[in-house]
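Student: I would like to see how this sequence folds:
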Amino acid sequence: MRRHVGRPAAVRRLLSTAVDRRGRSPLPWLTAPLVGTQRVLDLHSGMGHLADEFVTGRWLVQDGTPASGVTLCGSPAALPLRADAVDAVCLVLVLPLLDRLDAVFAEIRRVLRPGGTLVTLVPSATVRSPAEFRAARLTKPVSRHGWPNRSGLDHAGWLLAAADFAVAGDDRVVFHLPLPDAASAQQAVDDLHAAGVWPPTSSAEARRDVASRLERRTGPGQTLPIPLRRLVARR
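Tutor: Down below sits the predicted model:
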């Protein structure tokens, strides 16, 4: 997996700054299927921010940053956990970035107890409103190509089903990043690239181009729509 060095901080900012039309962050929506679980593994998101949604000791972060959860060393295909060790696994903006998917899913099945929950958050590849269409045109130079695993974006549900997970939910919500000024536009470009909302291989020149486009559209009340897709599956 190709991982940006700034990914942990970028994911934290994205999940705490973006809001839906009711002013809610993605965090409660993302973690809602995990309510009542005893132990959750955050697989390779590189951030412990989600641990704050849970009681201390219930959140394990693989290859993450220090947080209120327990940080584990290892790779997504070789986890330092016994079989049936966790009640849920969370993949935050990571599925389109993973290679060796067969090995990763086999390891998830090994550590996830029977009947356990797998929650996957990916960028939504579809455009469903005029505002999303305009945003897609603005960000086209950085958002179309370069995913290590494009199927994790377009066919995430199929991948989970093919890996013997029963897909129980597939929901889409549009969140909005505020763009009050030029600095916020540049931060949005940096974070969306580093967090894995955009492909990791986009060039610095393309990102500067997009930042320039967004800067011309900043101001009070201006936002950039970020459609996200949450899939919930059972082992």
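
Student: going forward, measure contacts between C-alpha atoms and count neighbours the same way
Tutor: Noted.

Student: contacting residues for residue 109?
Tutor: Residue 109 makes contact with residue 235 under the criterion CA atoms under 8 Å, 6 or more residues apart in numbering.

Student: in the host helix or strand of it, what's buried?
Tutor: Taking DSSP states H and E as the criterion, residue 109 maps to helix 101-111. For helix 101-111, a neighbour-count test (16 or more other CA atoms under 10 Å) marks 101, 104-111 as buried.

Student: With distance to residue 91 added, can I get the residues you listed in TSV?
Tutor: TSV is the format used below for the buried residues of helix 101-111 (distance: CA to CA, whole Å):
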residue	distance to residue 91
101	13
104	11
105	11
106	14
107	13
108	10
109	13
110	16
111	14
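
Student: Residue 78: which of those residues is nearest?
Tutor: residue 107 (6.7 Å; CA to CA).

Student: For residue 131, see how far away the closest one is.
Tutor: The spacing between residue 107 and residue 131, counted by CA to CA, to the nearest Å, is 39 Å.

Student: Let's compare: structure for the following, please.
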Amino acid sequence: MSGAGDPTHAVRRVLERIVDPHGTTPLPWAVGPLAGARTVLEIGPGVLDAELGERRRWLDPEGRVVERGGPAPLPRTLATPWPLATNAVDGICLLLALSRLVAIDRVFAEIRRVLRPAGTLVVLTPSVTLRTVPELRLARLLRPVRRGAWPNRSGLDNAGWLLAAADFAVMADDRMPFALPLPDPAAALEAVETLPAAGLWPPLPADVAENLAVELAERCGPDRVLPVPVRRLVARR
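Tutor: Below is the predicted model of the structure:
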């Protein structure tokens, strides 16, 4: 496939185009529960600079903590320990990363260490359950996405269980039926390339991605959308 250049640099663009029924995109929805946090650590693709401003710190794929930077590909593993003091941050946003990370016990141990007591952890993760009419309508086509090779499948709709097992109290667990407009075949191709890069879809084999792009292109139109459901969990230490 040929598409919109390096998918990594299109991650924020695709996240800004996905909207819920009220026109809200995932990024402000993700950071909403962190409004009172003075310092927030982003663990994910590195796209929350605009939403968090000077409050943001980003754990990059090399395990460094930086104030500016991103986006970058989501890693499967994160080196530990992280270069942060104990109780260093008021909030953490695990952004579209939980379903990609392996060795998750070490990650949660570091989250507990660097997050201050009563600090807030927000987890944004894809949902693969079918709830809405548009999701059911495209169930057959999107089966390779739902059943794809997610490195940590428990980080999808069982994320609440993972948080509880890691000694976090889950305060809220909401599911939002976001959707990506598909006005033309170019938008369909960009979706297939960027949704895996953003962590909203699993990594796809080349032939599966090619078939999805072709079938989605045939369904494009001014009012056509691609369902991209997302869960947001809010937890406390």
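
Student: so what's the spatially most central residue of the second structure up against?
Tutor: Most central residue of the second structure, judged by C-alpha distance to the mean C-alpha position with CA atoms, centre = their mean, is residue 96 at 2.0 Å. Contact partners of residue 96 of the second structure, counting by CA under 8 Å, 6+ apart, are 44-45, 123-126, 198-200.

Student: Run those past the first structure and keep the common ones.
Tutor: On the basis of both residues aligned by TM-score structural alignment, their matches' CA atoms under 8 Å, what survives of those in the first structure is 44, 123-126, 198-200.

Student: what's the farthest-apart pair in the residues you listed?
Tutor: Using CA to CA, those span at most 14.5 Å, a distance reached by 123 and 198.

Student: More neighbours: which of these two?
Tutor: Neighbour tally, residue 123 of the second structure and residue 198, criterion other CA atoms under 10 Å: the higher count belongs to residue 198, 29 against 25.

Student: counterpart of the more buried one in the first structure?
Tutor: Structural alignment (TM-score structural alignment) places residue 198 of the second structure against residue 195 in the first structure.

Student: dump the residue contacts of that match.
Tutor: Taking CA under 8 Å, 6+ apart, one finds 4, 6-8, 10-11, 14, 93 in contact with residue 195 of the first structure.

Student: Separate out the buried members of these.
Tutor: With burial judged by 16+ other CA under 10 Å, the buried subset of the contacts of residue 195 of the first structure is 7-8, 10-11, 14, 93.

Student: TSV for the residues you listed, including secondary structure?
Tutor: Listed next are those as TSV, based on DSSP: H, G, I helix; E, B strand; the rest coil:
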residue	secondary structure
7	helix
8	helix
10	helix
11	helix
14	helix
93	coil
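
Student: tell me the average deviation of the longest helix anywhere in the first structure from the second structure after fitting.
Tutor: Ranked by residue count and defined by DSSP state H, the top helix of the first structure is helix 182-195. Mean deviation of helix 182-195 of the first structure from its aligned counterpart in the second structure after superposition (mean CA distance after the TM-score superposition for the first structure): 0.7 Å.

Student: and the next element down the chain from that helix?
Tutor: Following helix 182-195 of the first structure toward the C-terminus (DSSP H and E): helix 204-215.

Student: what's the next secondary structure element after that following helix?
Tutor: strand 223-234.

Student: Please work out which residues of the second structure line up with that following strand.
Tutor: The aligned range for strand 223-234 of the first structure is 225-236, by TM-score structural alignment.

Student: Please state the offset of the longest helix of the first structure from the chain centre?
Tutor: Between the centre of helix 182-195 of the first structure and the centre of its chain there are 15 Å (CA atoms, centre = their mean, to the nearest Å).

Student: Give the buried residues for it.
Tutor: For helix 182-195 of the first structure, a neighbour-count test (16+ other CA under 10 Å) marks 182, 184-186, 188-195 as buried.

Student: All good on my end, thank you.
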